[in-house]
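> Next input, structure requested:
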Amino acid sequence: MSRSLFVAALLAATACSAEPQAGNAASDSTAATAGKPFVETVVADFDAPWAMTFLPDGRMLVTEKDGRLLLVSADGKARQTIATLTVDSAGQGGLMDVVLAPDFAQSKRVYLSWSTTGAGGKGVVLARGVLDEANPGAAKLSQIQEIFRATPFVEGNGHYSGRIAFSPDGQYLFFTNGERQKFDPAQDPKATLGKVLRLTPDGKPAAGNPLAAKGFHPAVWSYGHRNLLGIAFDAQGNLWEQEMGPKGGDELNLVLPGRNYGYPKVSNGDHYDGRPIPDHAPGDGFEAPKVSWTPVISPGGLMIYSGNLFPQWKGDAFIGGLSSKALVRVDLDGTNARKGDQWDMGARIREVEQGPDGAIYVLEDGAQGSQGRMLRLTPAR
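So this is what the prediction gives:
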């Protein structure tokens, strides 16, 4: 179901060294706050950043809400715009996730998600392109092609989700579609909304998905989700996902094939207008979260730590907190989880990633037209 991309322009920008960052904070600016076991170093500033990923050489790709994909030097001091995409950035929309293909070293493929308009309203799409650095100093993302889109498109500006993760064997791509603040699509077998999807790297529904024989959309892996803003595999191959609950009931879930996670039939939160939603309960037929939060943390990005810089946290989950303005750690133990630390970061945290050296990187959310910092966290000594 490959389609031509809706791209306004691809910008081959000037060399990294020739495009200084307006308002960039000094990369050696550090802050150690009492009670935190890490030092915060400001790496760079961005305009409403949404996601980031590391290239093998330590450089970074960063998405900004209004449609720019940036190639950033490892020290954060230089950048170039390698693509400008036509996105619908109203509300919670924009250019969202960015992930490297498992075979990036050979293919140079990069996967992206964003919100766009189409028949019926708006929705999230999955696309991929090729990082082209043939012209030194003027890199670009070329051959951009849409390979999957959520169905149906509906009116509204919220709950797109759009997170991407590859299975450890590199054979499958998992893609999150939010329920778009419409509630019922999360339980609709024909819709991809409110679901975790399992696709091939080409964006096709993967063969053998667990619900296809029951009449579900063939891409569906699990359902009954709300706004899924983080998805990641741990070292044992378990798939974890976190999502925003309604008024209360943010969730960290162990995603299992074919399971129904209950929304909007059950939730540990309630509707914003005060109407109750039944809580998860043993024997209700729905998969309960491993951890839930009330009051909410408004979970953003999700990362499972595998580095050596913080050995005490190896194998733990890290979640960016939006309304909570926090970095949240969850202890993972096989298929079980429990709350760990919650550190006040003083700003909405949209994304959390692990750097090549085991440092933890976070992106502040900012807002369209304002700055959001990238911070590098290293052990306090």
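> only C-alpha atoms for contact and neighbour calcs from this point on.
Noted.
> Identify the single longest strand in the chain, thanks.
Criterion DSSP state E: the longest strand present in the chain is strand 121-132.
> just checking, what packs against that one?
Here strand 121-132 touches strand 109-118, strand 140-149, strand 161-166, going by 3 or more C-alpha pairs under 8 Å, 6 or more residues apart in numbering; DSSP states H and E.
> Redo the ones you listed as TSV? Include distance to residue 68 and mean neighbour count.
Converted to TSV, the helices and strands packed on strand 121-132 look like this (distance: least, C-alpha to C-alpha, whole Å; neighbours: other C-alpha atoms under 10 Å):
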stretch	distance to residue 68	mean neighbour count
strand 109-118	11	22
strand 140-149	11	21
strand 161-166	16	27
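> Among these, which comes closest to residue 87?
Closest of the helices and strands packed on strand 121-132 to residue 87 is strand 109-118, at 5.2 Å (criterion: C-alpha to C-alpha).
> one more to line up against the first:
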Amino acid sequence: MRPALFAASLLAATACTAQGTQPAATGGAKPFAETVVADLDSPWAMTFLPDRTMLVTEKEGQLLHVSADGKKVRTITTLPVDSAGQGGLMDVVLAPDFATSKRVYLSYSAAGPGGKGVVLARGTLSGAAGAETLGGIETLFRATPFVEGNGHYSGRIAFSPDGKYLFFTNGERQKFDPAQDPKATLGKLLRLTPDGRPAPGNPLAAQGFRPEVWSYGHRNLLGIAFDAQGNLWEQEMGPKGGDEVNLIVAGKNYGYPKASNGSHYDGRDIPDHKPGDGFEAPKVSWNPVISPGGLMIYSGGLFPAWKGDAFIGGLSSKALIRVDIAGTNATKGDQFDMGARIREVEQGPEGAIYLLEDGGDSQGRLIKLTPRG
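Have a look, this model is predicted:
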């Protein structure tokens, strides 16, 4: 969808004040009003329950239950995370059959033999409304290998549209070469069964890769989402330059660290993506970087001009970024200055857009975006 469709709304009246609708953070009028729903402590990810309440993860390991109005916030379980550096309790996603199974999937960083790595787990939500707890938590999958360091865990989760498969991101842990190593899950997008086992028919197992691998040559994959046509989109942090949005194709090599539109932080060059190099090039890349966090494909009705587009949280860019998706192509759209690091973007059941700020002076607010007017 095109920014011009919202041009008129960019001149809309200023937002209201106080706890509730707030003025635009910086950078002039935006086509949405911002409502602070809750104040949290370094939140990472969120999902909506059928009753419109929310589950929110926090870096130190707490899984929160947040009421729809944000006035009631409870910890319903705490996981044994290693939260140093970029570690923490990461994604939270409901099982496709949540209505009957009450299962909730989580990812987090943990210490173990060999160092640290990302873990996929699930538990079962139980209890009366307002008194829910998450129990029966079991580990389903652990990245291979565990290595030293505190960065690039990734840990994003998405279910296929038919609910049969779970896609799980494993970052390359700032080790570069594992992204190309067929014996490691690091730097890969994995396709698993809902029980955490390798999904049958993964395309690279016959070539000697670990049987979980769906695509490889990734760096720090911090967002995955399916669009309405069943295409799987992924965003990842590039090195010094070269943040990416990719259309994921089964079995493909996305190049890192052999190809990237950025360079190593020590100044060493990485060859740019180019036709015929054998690698899948990104659909969109950024240099200077946006430091992407979270990815959502919008399908609601409150912002009809944006239906089908991707939204990404910007960390160092302190922005909400829109990417215009047209079939299997993508182009840059809007970049809204939010004045704070945006870790997560989620669509609410009513079609509003929800953001999680990533710490800083505000400690991490939950903000709801609705159309002006």
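> TM-score for this pair?
After superposition, the two chains reach a TM-score (TM-score structural alignment, normalised by the length of the second structure) of 0.93; 355 aligned residues with a C-alpha RMSD of 1.3 Å.
> quick one on the thing from earlier: for the helices and strands packed on strand 121-132 of the first structure, which one sits closest to residue 98 of the first structure?
Closest among these, using C-alpha to C-alpha: strand 109-118, at 4.6 Å.
> how big is the offset of the closest one relative to the second structure?
Mean deviation of strand 109-118 of the first structure from its aligned counterpart in the second structure after superposition (mean C-alpha distance after the TM-score superposition for the first structure): 0.2 Å.
> other SSEs contacting that strand?
On a contact count with 3+ C-alpha pairs under 8 Å, 6+ apart, strand 109-118 of the first structure meets strand 95-100, strand 121-132, strand 161-166.
> residue range for the last one in the second structure?
The counterpart of strand 161-166 of the first structure in the second structure, using TM-score structural alignment, spans residues 154-159.
> Please compute how far the matching stretch lies from its chain's middle.
7 Å (C-alpha atoms, centre = their mean, to the nearest Å).
> rewinding a little: can you lay out the helices and strands packed on strand 109-118 of the first structure as TSV showing distance to residue 359 of the first structure?
Below are these laid out as TSV (distance: least, C-alpha to C-alpha, whole Å):
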stretch	distance to residue 359 of the first structure
strand 95-100	18
strand 121-132	25
strand 161-166	20
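> Minimum distance to residue 345 of the first structure: which of these has it?
Of all those, strand 95-100 sits nearest to residue 345 of the first structure, with 21.9 Å by C-alpha to C-alpha.
> In the second structure, what stretch matches the closest one?
Using TM-score structural alignment, strand 95-100 of the first structure corresponds to residues 89-94 of the second structure.
> Over to stretch 231-242 of the first structure?
Aligned by TM-score structural alignment, stretch 231-242 of the first structure falls on residues 224-235 of the second structure.
> Quote the end-to-end distance of that stretch.
7 Å (C-alpha to C-alpha, to the nearest Å).
> The helices and strands packed on strand 121-132 of the first structure into CSV, with extra columns for distance to residue 246 of the first structure?
Rendered in CSV, the data for these read as follows (distance: least, C-alpha to C-alpha, whole Å):
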stretch, distance to residue 246 of the first structure
strand 109-118, 22
strand 140-149, 25
strand 161-166, 15
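> can you give me how far the match of strand 95-100 of the first structure is from the chain middle?
On C-alpha atoms, centre = their mean, the centre of stretch 89-94 of the second structure falls 9 Å from that of its chain.
> Could I get the buried residue list for it?
Going by neighbour count (16 or more other C-alpha atoms under 10 Å), the buried part of stretch 89-94 of the second structure is 89, 90, 91, 92, 93, 94.
> Not counting residues beside it along the chain, what's closest to the most centrally placed residue in the first structure?
Geometric centre of the first structure, nearest residue: residue 163, 4.0 Å, by C-alpha atoms, centre = their mean. What sits nearest to residue 163 of the first structure in space, not counting adjacent residues and going by C-alpha to C-alpha, 6 or more residues apart in numbering, is residue 176, at 5.3 Å.
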